[in-house]
Every structure is written in C-alpha cells, then in structure tokens.
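**Q** Give me a 3D structure for the following:
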Amino acid sequence: MLDIQDIYAARDRVERTARHTPLEYSHTFSEMTGADVRLKLENFQRTGSFKIRGATNRIATLSEAEKEAGVVTASAGNHAQGVALAATRIGVDAIVIMPEHAPISKLKATRSYGAEVILHGEDYDAAAERAHEIEREEGRTYVHAFDDEAVMAGQGTIGLEIVADCPEVDTVVVPIGGGGLISGIATALTAQERDIRVIGVQAEGAASAADSLEKGSIQEWNSVDTIADGIAVGRPGERTFEVIRERVDEVVTVSDSEIAVALAALLERSKTLVEGAGAVPLAALLSNAFEYDEGETIVPALCGGNIDLNTLTTVIMRGLVETGRYLKIRTVLKDRPGALRQLIDVIAENRANIYAIQHDRTSRDIAMNAAEVVIDLETRGHDHVEELLAGMREEGYEVEVLV
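**A** Sure thing, here's the model as predicted:
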C-alpha cells in the first residue's frame, strides 16, 4: 500500500511543475461555522486543479522506452489537462480521450497544453474503454486518473503542504471521486506525529465510495448525476478504496443544492472561483455534514477551479434560489388597465426588486378576460421571501412559486 516515503519522493518530482498553493484563513467561514477555517486553494494550481501533481509524478517515473512510446488517458477534464501539461513539459507524446460532452473550457485547455484530444462516448467509462484500446494498439502507457500509486503519491503532496503551512491543523476535508486525491492526502496526514482527522465528501448523486464503505466492498453505480462533474465517478478504485477504508476517518455526502450554495458563497464572500468538486468540502462544513468542535482548525481542500461558464451561471442561480436571493412567481390578473401597475406596487412595498416580467393574455390555462404574469425577483433571504408572498396573498393575489 502507498506509504509516506512514496509521497516524499513524489514531492521532489512534482515541485518542478506544480505550485505550492496558498493556505488562507477565512474570517467569513470561520465566523459562519465557529471553526478556525483555512482554505487550501488548489484552484490556484497550474491547470486549475490538483491533477497536475499526480500526472507529473506518474509520467516522471516512466522508463525511457515508455516515454518514447507515449502516454494515453481518459478524463472528463482536470486529469486531461494535468496529463497534457505534464507530458509536454517532460517531452512525452500524449493522447487524451474525453467524453463527447466534456466542458468546452476543459477541452480547449487540454488541447492548448499540447495533447491530442479525441472525443469519444457519453461518459468517463466509455472514454476509458477507448483509451485502453489505444494503449493496446500503440503500446502507450495508460495514466489512470486515480487508481495508480504514483498518481496517488503525487496528489498526496497537498497533504505535506497543508502540514507545513498549518501545523496546528485538526481536520482536513477532501472531495472523493475515484479516490486518488484523498488516498494521497490521507496517507500524508496519518503519517504525521499528531492525529489529524481526514473527512471525505461525495456528492449524493455520485456517492459510490460512501456506498462501498457502508457495504464493505466496492460498489459500482451504473449512472451518476451531480453538478460536481470532477467527482462524477461510478466506482472508487481498487487501490484507493483500500487506502480510504484504512486511513480516512469518515465519508459524508452533500446535495447539489448544498454544493451550489458553497460555490456561490466562495464567489461572493471570498472572491474565489471553484468548480463543483472544489466546493464540495466547504459544502460539507457549511451544511454540518460532519461534527466538529468550536474553534477546531479545519482545512477544506478546494481541489479545482475549472468550471464551464455556462455551468457557472446555472450553479450561481441555484445558489441564489437556495439562499432566498432569487424568486420566480406566477399569478393571474384581471385583464384591465392598471392591474399590472397595482401588482408592481405591492411588490415594491415589500422591497423586492424585479428582474423581468412576462405578461401573457394568450395562455390557454387562464380565462379570456385574464392575463398570466410571470415575474423574476431579487429577494433578500428566506424570511423576505415569506414576507413578500404573505403580502401579495393579503392583497388577494394567488401566487405560485415557480423557482
């Protein structure tokens, strides 16, 4: 099994390419939770993700013959970019197979780092199958995204940085997809002289590792569904599962709504952009998915910042809805002069701001002498939403909440 010496050896290789990323105290999230929260900003890493660490270590350990033959991998995006940049810097030819619906930003970035990109299949599993075919056909080395000890060791260098920058750390919270990141970090932390708790977090829609731990053996999910595409993996690795079972203290899950709230909070309060997988550790902390003591020093590992802009828009909106900052309602008015103005006056009296109004007299769901009105509103929180709805209903409006 992976041990601390593997991670020390990886550090010497990885530091030539990867950055030592910041570890910053968050006054905002410390105040919100009562803990001493330090954010490990791995979203500031080269390629925008921790994956460059494991990819660099794996490719650096290839023999000269293996380097000459080149490498191939499959990835939804972050590992793809890591392999592309690591291979280019070491002078190794790389082919990356990505699912056909991989985020455009990650696709473009991977190509820009020098790899040949082939789009294949609906998901990671289909892409991996094609990558293994190329491995056999061309004699290339397959660089696994997580279930490889050299990759795990490279990711574990994050754990060494956390201990170096925050010796008083009590708990580190780490996202889990296939398990490479948490396996490396847990190995680094459990080898320290003092006990440091390691909490793993998965999205509810892709919680195969949590399911596997509960049932005592690896469980494979036929489908996964989460906004955290970086950890949307159907099963943990064989090697990573053994490390998780032995060295991780607890694995919890969070919903997509909780992930969206954490991502929006990081943007608004910390001016920090992360992807869904990067927000998962903070989501677990903010939603009280695990227990902790007042003043406990907790480090959420924000593992990546490569979020597609279209996805970002959707996630921000979801976060605003979940925190009562955005409301979409429907009501029906009498089709007569001044009816819409009266409705707007009620909304203004209740201090809500209108983003957009749709006024429709032609809907088949209403009477001939009526008009359907759909309004997008900026609100100030859940209490304000309830006050607004109550105020409208007191004035006789039948209001349906759409979002």
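**Q** rest of the way, CA atoms for contacts and neighbours
**A** Fine.
**Q** Show me the residue at the heart of the protein, geometrically.
**A** In the chain, the residue lying closest to the centroid (C-alpha atoms, centre = their mean) is residue 277, at 1.3 Å.
**Q** Can you name the element that comes right after the strand or helix carrying that one?
**A** Under DSSP states H and E, the secondary-structure element containing residue 277 is helix 276-286. Proceeding C-terminally, helix 276-286 gives way to strand 297-302 as the next helix or strand, assigned by DSSP H and E.
**Q** One more sequence to fold, the one below, so I can look at both together:
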Amino acid sequence: MTVTFSDIQAAQTRIAGQVDRTPVRHSRRLSELTGADVWVKYDNLHFTGSFKERGALNRLLLLTPEERKRGVVAASAGNHAQALAYHGGRLGVPVTIVMPEGTPFAKINGTRSHGATVVIHGLDFTASTEEAKRLQAEHGYVFVSAFDDEGIVAGQGVCGIEFLEDAPELEALIVPIGGGGLIAGCAIAAKAMKPDIKVFGVEAARYPSFTAKRAGEPPICTGQTIAEGIAIKAVGDIPFALANDLIDEVFVVDEADFERGVSFMVTLEKTVCEGAGAGGLAALLRYPERFRGMKVGIELTGGNIDARMLAVVLNREMVRERRLIVYRILGDDRPGMLSAMAAVIGGLGGNIIDVVHNRLALDVPAKGAEFDIMVETRDSAHADEIGDALKDKGYALRMG
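**A** Model (predicted):
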C-alpha cells in the first residue's frame, strides 16, 4: 500500500482537461483578520462545488472496462457523491450513492441531477457505508470509498501540486480532515515539492477521528455539525498510514469557529463556503498565535451549503457580534408604550426587525407586558448605546 509523488503526477496528467484547475489567490482581508499571510485555494469553484472531483475522476479512469460496465457504489454525505455521479455520467459508468439521513438537500439534489441513483440510509456515514457494501455484494458493483482508496488519494494530491505551483512561497498548508484522503494526497505532494513546508490538519471537535487514532484512543464522535463533510467517525486506514508521519499538527476546532469561518468567507471574501470548507480559516481564527506572520495556504474544500443553513449561519454571526440583538423590556400594557420605545431605538439609528408581546408569562404583572424587540445595530458599542438610552428613559431591561 503506497501512493508516491509520481502517482500523483500521473493522476494530474490523467485528469488534465477534465477537471477545472481552481485559482489560488492571496487574501488581504483574511490576512488582516487573522494576522497570518493567507492564500486561499478556491475548490468551491469546481463544477460540482468541491475538491472531490480530482479523486473521483482519477479512480473512475483506473477502472477496467468490465468494472465500468458493472458500475460503482459509494457512501457519501454529498461531495464525493456529486463528483462520482457527474464524472460517472460523463464516462458512462452507472453510479449508486448511499447518503445518510440529514444530508443537505443541496447535495442530494446535486447528486440526482447528475444521473446517479440515490439511496438515503442510516443516521451517519458509518451506517451508509454498511449499506453501500451490502449493495456491492448484492449487485456486483465496485465500491469506491470517498477516501480509503489509493486512487482517490492520488487524485486528491493534485490539489497540493496546484497549490504550490501557484503559491510557491507558502510556508504552511491547512487542510480539513474527514476520512483523510485530501490531506494524505496534499501532504505527499507538498512535502515532495517543498520538504520544509508545514502541513496542518483541522478536525471538527465533535469528530476528531484522526486526532484520536494518532493518540491510540478510540474516537468519541457524535452529534450534529455544520461541517458534515468531515463528520467521519473513523479516518481511513490508507490515508492515515500515508499521512500520519507527514502531518505536523492537527487542530481541533469548535462549531462556532466553523460558523465564523463560513461567515467571514461570505462577508470578506465574497465566496460561498460550506462548513467543512471553512476548516482552514476556522483554525486560523481559533489559534491565531500559532500562525501569526506565516505564509499560510488554506484549502477551501467546497461550497455546497443549503441556502437556509447559510442564512442561519450569517444571522448567528450577527448575534455573536451583537449586530442583531433582542432587548427584553418589562413595561405597562398601555397605548403608546411600544411607540415610545421604538422612538428611542429609531432615534439612535437602530433598525427594528421584529417585536413580540408576551402578556401571559406569570412573572409579568397582569397589567403589564413583556416586549422582545429585535434590533439590528452597527456593532456592540451601538447595541450598548441603545440599551443605555432605554434604561435612561426608565425602561426595565431584563436582557440585552
């Protein structure tokens, strides 16, 4: 079992002209935000919206004619599914994909639109994999792992070649880790091209499978995460064996870090990013002192996020920054009360988004009312200014 730099170069030649070469750009805004000197590889600009195309196409091109006829089956939360479905359709290879329940609609619909058969089965990736292997045995399909496959790893390694060809000055790469195929390929390529480069991984705190395996401990992986693309309970044996000695450090980041990463990609970089795709930026935000002043490349792995979830994340970041705040005010239930409060808020430039009256809470007087007034503010200082003005007018704020 091995994947060499030569294998990755061969994959680069094999897939050339069939997969977009995505851009690498220096980001002044993210550099100012994090204190590092940041380059971004925009793999969300692939046709199917993620880095998975390189590995999927390389693996399909390695199939024998007989295997192509039988077709392939895979388990995927979405990005591997779409890549395999799209290139399988192009090459005339039948594709069946098993997806876990709760997979974002954008990824389910994208996979079906490319002609694949989609089976929704299991609460997580592990259960979906078991079903995919059952279908393999029943129908004679070729099972194509999303990461635990040498052909997949070699294809994903092309990302590392492109990154360093376009930004040879980089001192470090940060790559999200799910099953490990991407970081294994990138680490092999990057270390071959520039032996002194640092390669860092990043995992979701709820799915730290690579970190656990490094420590020789069973992984404790559970719960929902916005980074569902890397929500893998067990890192692949092949990528782990290939990458473990090449990875300098793996960072574990929280849900809020991923959310902030998605939000900053939208607001600062003007690009749509899914949860897992924000992993590199999340690590920079979580551990700024570790990267300050370094020339760092972050791999934006994909942009397949549901519109509703993107809206939720952006609004949550506004709440986090107190640019969206709820003033809970206990007052008299009499005509003109709301108008008077609104005049204070509007007079200071606050934008009222929503108002809720609560007259039935037992800790509110029978002749009183509780008002939840949601206000858009400029920043935290502006939120405090409005709150202080309401208090100065005699309104009792119960929460600000």
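**Q** that older thread, the residue nearest to the centre of structure 1 touches residue 301, doesn't it?
**A** No: in this structure, residue 277 of structure 1 sits apart from residue 301 without contact. The criterion is C-alpha atoms under 8 Å, and the distance is 10.0 Å.
**Q** coming back round to it: contact partners of the helix holding residue 277 of structure 1?
**A** With contact meaning C-alpha atoms under 8 Å, 6 or more residues apart in numbering, helix 276-286 of structure 1 is reached by 32-33, 43, 173-175, 200-203, 227-231, 252-254, 258-263, 290, 300-305, 307.
**Q** Got a quick PyMOL command for the buried subset of those residues?
**A** Here the buried members of the contacts of helix 276-286 of structure 1 are turned into a PyMOL selection, burial being counted by 16 or more other C-alpha atoms under 10 Å:
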select buried, resi 33+43+173+174+175+200+201+202+203+227+228+229+230+231+252+253+254+258+259+260+261+262+263+290+300+301+302+303+304+305+307
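**Q** Can you give the distance of the helix holding residue 277 of structure 1 from its chain's centre?
**A** For helix 276-286 of structure 1, the distance from its own C-alpha centre to the chain's C-alpha centre is 7 Å (C-alpha atoms, centre = their mean, to the nearest Å).
**Q** Would you confirm that residue 221 of structure 1 belongs to a strand?
**A** No: counting by DSSP: H, G, I helix; E, B strand; the rest coil, residue 221 of structure 1 is not found in a strand; it is coil.
**Q** counterpart of it in structure 2?
**A** Aligned by TM-score structural alignment, residue 221 of structure 1 pairs with residue 220 of structure 2.
**Q** on that earlier part again, where's the residue nearest to the residue nearest to the centre of structure 1 when sequence neighbours are not counted relative to residue 280 of structure 1, distance?
**A** Counting by C-alpha to C-alpha, 6 or more residues apart in numbering, the nearest residue to residue 277 of structure 1 once its immediate chain neighbours are dropped is residue 228, at 4.6 Å. According to C-alpha to C-alpha, to the nearest Å, residue 228 of structure 1 and residue 280 of structure 1 sit 8 Å apart.
**Q** With residue 394 of structure 1 instead?
**A** For residue 394 of structure 1, the distance to residue 280 of structure 1 equals 41 Å [C-alpha to C-alpha].
**Q** sorry, back to before: what's the neighbour count on the match of residue 221 of structure 1?
**A** Residue neighbour count, defined by other C-alpha atoms under 10 Å, stands at 13 for residue 220 of structure 2.
**Q** what does residue 147 of structure 2 give?
**A** 25.
**Q** Name the SS class of it, please.
**A** The three-state assignment at residue 147 of structure 2 reads coil, by three-state DSSP.
**Q** Would you agree it is in contact with residue 153?
**A** Yes: applying C-alpha under 8 Å, one finds residue 147 of structure 2 in contact with residue 153, separated by 6.6 Å.
**Q** shared neighbours, the two?
**A** Contact criterion C-alpha under 8 Å, 6+ apart; residues bridging residue 147 of structure 2 and residue 153 by contacting each: 181, 182, 239.
**Q** which ones are touching the first one?
**A** Okay, so that is residue 181 of structure 2. Applying C-alpha under 8 Å, 6+ apart, the residues near residue 181 of structure 2 are 146, 147, 148, 149, 152, 153, 156, 236, 239.
**Q** Make TSV out of those and add distance to residue 26 of structure 2.
**A** As requested, those are arranged in TSV below (distance: C-alpha to C-alpha, whole Å):
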residue	distance to residue 26 of structure 2
146	29
147	29
148	32
149	32
152	28
153	26
156	22
236	32
239	29
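**Q** In contact with the match of residue 221 of structure 1, which residues?
**A** Residue 220 of structure 2 is in contact with 206, 207, 208, 209, 212, 233, counting by C-alpha under 8 Å, 6+ apart.
**Q** The third one maps to what in structure 1?
**A** Spelled out, it's residue 208 of structure 2. Mapped onto structure 1 by TM-score structural alignment, residue 208 of structure 2 lines up with residue 207.
**Q** Check whether the residue nearest to its match when sequence neighbours are not counted sits in a helix, strand or coil.
**A** By the measure of C-alpha to C-alpha, 6+ apart, the closest residue to residue 207 of structure 1 outside its immediate chain neighbours is residue 253, 7.0 Å from it. Reducing the assignment at residue 253 of structure 1 to three states with three-state DSSP gives strand.
**Q** Assign the nearest residue to residue 27 of structure 1 once chain neighbours are set aside to helix, strand or coil.
**A** The spatial neighbour of residue 27 of structure 1 that comes closest, neighbours along the chain excluded (C-alpha to C-alpha, 6+ apart), is residue 37 at 7.6 Å. Three-state secondary structure (criterion: three-state DSSP) places residue 37 of structure 1 in strand.
**Q** Residue 37 of structure 1 - how many residues pack around it?
**A** Residue neighbour count, defined by other C-alpha under 10 Å, stands at 26 for residue 37 of structure 1.
**Q** So it sits against residue 26, correct?
**A** Yes: distance between residue 37 of structure 1 and residue 26: 5.7 Å, which falls inside the contact criterion (C-alpha under 8 Å).
**Q** Residue 371 of structure 2 matches what in structure 1?
**A** Aligned by TM-score structural alignment, residue 371 of structure 2 pairs with residue 373 of structure 1.
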